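Participant: Predicted model and sequence below, questions to follow.
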Amino acid sequence: MSDISSVDKTTTKADIAPKDLESGSTKEGITAGVETTDQFARPAKSTWWAKLSDNGVELRGAEPVPVEKRTDTRYVNVLTIFATSMTSLLPIGIGSATTLGFGMSLKDAALMIVFLQFFFGLPAAYIITIAPLTGMRQMIQSRYCFGKYCNILTSVVVTLTVGGFGVVGSINGAQCLAAVHPGTLPVEGAISIIMVISLVIGFMGYRVMHFFTRWAWIPSLFAIIILVGAAGDQLGEQSPGRAHTGKDYMGMIAFTAGNMITWSNVAGDYACYMPPTAPRLRIAMYCLFGIAAPFSFLMTLGAAIGGAVFAVPAWTAAYKAGGIGAVIGNILITRLGDFGRFILVLLGLSVLATCGRDVYTISFNLPAVAPILRKVPRIILAVIATAAIIAIAIPASKSFVASVTAFLSIIGYYAGASVTCFLLEYLWFRKADPASLDPAIWDDGRALPTGLSALAAVLLSWSLIIPAMSTTWFAGPIAQKAGDLGLILAVVVAFITYLPIRTLEIKIRGRL
């Protein structure tokens, strides 16, 4: 990469006094005297990359953000970036799987959705408050638990997770665009259109993403309100629920956890440019309500639409022809005509914030998966991420409900174990002290923990996850008798194994 000049070795002294999450009090000198070296390789002033940077494109990769560059004090951006990306077709499509896939009644689905979304959103709400204190993206923070090399596994899973949400969102949006004039735009073409536009949003970076999401929720919310009004009385025509036992409901818990607890693995990416003095409680609440409130409402709407699909003949035919997107198209076009087509386009494009956010996150996770990619400009990584999502979304669109239920359940199991290890590391072994996450060693495999303790805890948890998991393609012997206990056992096993193994590792190494 001849366009990239030598690394800027500017070193600063950070004398930080962050606020306590619960009380808002100040902990003096929590990271006083920590030296932060900016390891970002800046482009030469005359290059094309420099011109992009001058026009607002974020070129910085996985390197920790030094204190003097953590200047974003628009803390409400945390709320808008999550709420806007959630105010789309993505949660509607996921919510429809609760009634179509799990056979829940609308009443039971709604109660479980609201409670579980807020409950499983709590880890992300806490973890995001660490990012302003450290200037580190989430996958870099994870290295202080999983180590540089074992963290590659977590990075792979998180990258697949975020990419999976991009796949789901692009399919939802594409189905709507294809339903505007059936037979003119195939779903495959609509997926490509959505992802190319999302690429432009995602590669621009942190500031542009936050600016876009500050306003993009307005047309999305308008379109969703029109959809609810158009569906109206037909939403009351619900098919009777098929789920009646505790075994049936356990799968719903793993499914809900899969789409919410996984935000703990990426939340910090959207607050790492905020100063160490950022109000932690406010940021935590912005995060929690940004991800849980719109997701709960729209998942419930999706559950209502899914529950009515086989009770309304026209919806049944539309669903068999083109999935949930076609059902939404039938609702809007039948009731509202050409205006309904316009609303359908708005709904189809509502996933741009979701998919753009996912492209953005993946472009930072790829260097954690393969460290050699640190030399590749983030813009190129964003193009690679977009191409991969398109390639996966097109075949996945053929069996959407089965794909999404299996996907969210499986990632929920891993996220439960990995997030448990990270929280134990930070809260128990590091005493919730951000100074213990020394930015000087973020890329030093020898100075970082080995990660073997976390890896062992995660692998041991899978020894019980597999017999206790229940998906569309596999159900273990425990799950067949008691329901899907994979998530619960993932958390429990990771908790009881990580503590003693990590304690032994620290004793042997003589340091964290």
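Facilitator: It's in. Residues are numbered from 1 along each chain as shown.
Participant: only C-alpha atoms for contact and neighbour calcs from this point on.
Facilitator: OK.
Participant: quick one: the helices in the stretch 201-350 of the chain?
Facilitator: Remark: helices assigned in the stretch 201-350 of the chain by DSSP state H, counting those that start in this stretch are 206-231, 246-260, 280-308, 313-336, 338-349.
Participant: okay, now the one to match up with it:
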Amino acid sequence: MSAIKPGGVQKFMEQFINAVLTTIPIGVLAQSAFTLRFGNTVATILRFRALGSVATAFIATLGPITGLRTMIIAHFSSGYFGGTIYSILNIFIQLSFSTTAVILGGQTLANINPGTLSLIVGIIIIGVCCLIPCFIGYDMVHVYERYAWIVTSVIMLFLWGLGGKAGYDINTQKLFEDTGRALSADILSFGGIVFGSFSGWAPVAADYNCRLPADTPPMRVFLLTFLSVFIPLCFVEILGAALMTITDPAYIAAYADGSTGGVIAQVLSPWGHFGQFILVLLALSIIVNNIPNTYSTGLSIQALGRPFAMVPRFFCVFLASVIYTVAGVAGREHFSAILSNFLSILSYWTAFFIVIVAEEHFIFRQKNGPLGGYNLDDYDTLSKLPLGLAGAVVGMSEVWYTGPLEKMAGATYGADLGFENETIQNYVKKGKARLVQGDALVKSDVRQAWSEAQGSDSEPTQVDFLIFTVSGTPHFSLAKCFTINPPNLVTQSLLNVLETLPSPQPKIITISSAGLMRASHKSVPLPLKPLYNYLLTLPHRDKCGAEEVVAYSTG
């Protein structure tokens, strides 16, 4: 993503594409969704941005080392099937981000001269413009991105200056900000969104570095990528937060009527027709940001397997463009909700993706490590790759689901702890948490786990509560989609737990799934409905069985 020529000439490059319109709404969310005052917003952005930038910069270093795209590199840590799951997730994430981008671009075009251009037409214009450069190929992507960021960066300086002329009031949100646990929950949740928007580049970070010379110093790639991600994103997100501190009634009305696009149009309104011209350029700046999303979506589609690799990339790119443009038209009235939830989900999967790839690289793939480096010829050889196992994240707090850990962290709506839960691995390594080997389907193993938790006779320990969640190795077939053997894995494991409960009995938190029943299924985001209706039918039957066991046990 940062371009480094063999002769040593270094350039900040494509990552400055983040100095665009699509980054502004993330800063806006701090006050509109989490009521954070400007000082806490800036502190949260800087801290969580640093974490996300480090993660993305690390993944970027693997491009020159391997010469492979990011989703293919994941094969070495998560296996062929695990890498396929990553590719599916990455397709969904890139399409989601592109959807929010075209909605914002459409909003901006529609606000240039209200009433003359509909939001739908604006979205379609942006979607088509994002597609054209991707047809020309990899080299054109690099050439376009190398220079396009200059214009958008100058426009951001204009917005900072015009906003200051309107009057920033950094204390305007102080009366509305939460306190205590609720404030902590707001900061953690917004921090997860910030981390997600930064680490969201990680699954594509090596895609645009893989043609660099293999002897390019990794530290050079790391530092250039870190700085070229951290600087522009912080600069523009803090701008979004600052614009929300303007108390002029015209700005408040502009946000109410036109969301982020309306506010930006109001900022540029003193410049008249030149301001409208700048607004057009700003709307078109989304193309700069959406080209990598669209192009990497095509790469991820091809990474799904050998049959997909034979599909021409231009067709994959065209299909992605059609999908996110149609989705943008369908979700145009729910921009903030889509952006907030998508970025939170993004932080969940990028967190464990980054941790797994990092562990593989630093523990197993060093020259003196157990595997002695990367054997690049094995990238698609199933027998020479890891099996790949799925993990469950229990730290979710979304509009459509709030997990038990989040309810304990926040006052009313909980706190989004998805990516923070990855740190539990550190506690295991330090001996502050223990793993007990066993099979949840074997009652004696479950009883042994209870015994370990209760300590020894000389130092007994009372178990306060149990968080119950089970995962298994998935299998896939076209007829049954994803299945787990045995098909009643969760139900039977829960029965074994309940039948071996110690005394006094602990509180039990069971992790199930949202959207299993007809009523709750309506609240599942539209892009996830096919996953629920078709791909996960049999596993969800097992979850329903477990819920029936809980309902029966509690009377």
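Facilitator: Great, that's in hand. Keep in mind that this is a model prediction, so the values were computed, not measured.
Participant: And the TM-score between them?
Facilitator: Here the superposed chains carry a TM-score of 0.77, computed using TM-score structural alignment, normalised by the length of structure 1; 418 aligned residues with a Cα RMSD of 2.5 Å.
Participant: quick revisit: just the helices of the stretch 201-350 of structure 1: most buried one?
Facilitator: Of all the helices of the stretch 201-350 of structure 1, helix 280-308 has the most neighbours on average by mean count of other Cα atoms under 10 Å, namely a mean of 25.
Participant: what's the spacing between that helix and its chain's center?
Facilitator: Helix 280-308 of structure 1 sits 13 Å away from the centroid of its parent chain (Cα atoms, centre = their mean, to the nearest Å).
Participant: can you give me the helices in the stretch 251-400 of structure 2?
Facilitator: 272-302, 306-309, 313-330, 335-359.
Participant: out of the helices of the stretch 201-350 of structure 1, which comes closest to residue 356 of structure 1?
Facilitator: Of all the helices of the stretch 201-350 of structure 1, helix 206-231 sits nearest to residue 356 of structure 1, with 7.9 Å by Cα to Cα.
Participant: what does that closest one correspond to over in structure 2?
Facilitator: Per the alignment by TM-score structural alignment, helix 206-231 of structure 1 matches residues 138-163 in structure 2.
Participant: can you tell me the mean distance of the matching stretch from structure 1 after alignment?
Facilitator: With mean Cα distance after the TM-score superposition for structure 1, stretch 138-163 of structure 2 departs from structure 1 by a mean of 1.5 Å once superposed.
Participant: contact partners of stretch 216-229 of structure 1?
Facilitator: By Cα atoms under 8 Å, 6 or more residues apart in numbering, the residues outside stretch 216-229 of structure 1 that reach it are 83-85, 87-88, 328, 331-332, 343-344, 346-347, 350, 353.
Participant: Next: stretch 241-255 of structure 1.
Facilitator: 98-99, 102-106, 116, 405, 408-409, 412-413, 470, 479, 481-487.
Participant: re earlier: I'd like the distance from the match of helix 206-231 of structure 1 to the chain centre, please.
Facilitator: Distance of stretch 138-163 of structure 2 from the chain centroid (Cα atoms, centre = their mean) equals 24 Å.
Participant: In a markdown table, list the helices of the stretch 201-350 of structure 1 along with distance to residue 136 of structure 1.
Facilitator: Below are the helices of the stretch 201-350 of structure 1 laid out as a markdown table (distance: least, Cα to Cα, whole Å):
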| stretch | distance to residue 136 of structure 1 |
| --- | --- |
| helix 206-231 | 14 |
| helix 246-260 | 21 |
| helix 280-308 | 16 |
| helix 313-336 | 38 |
| helix 338-349 | 31 |
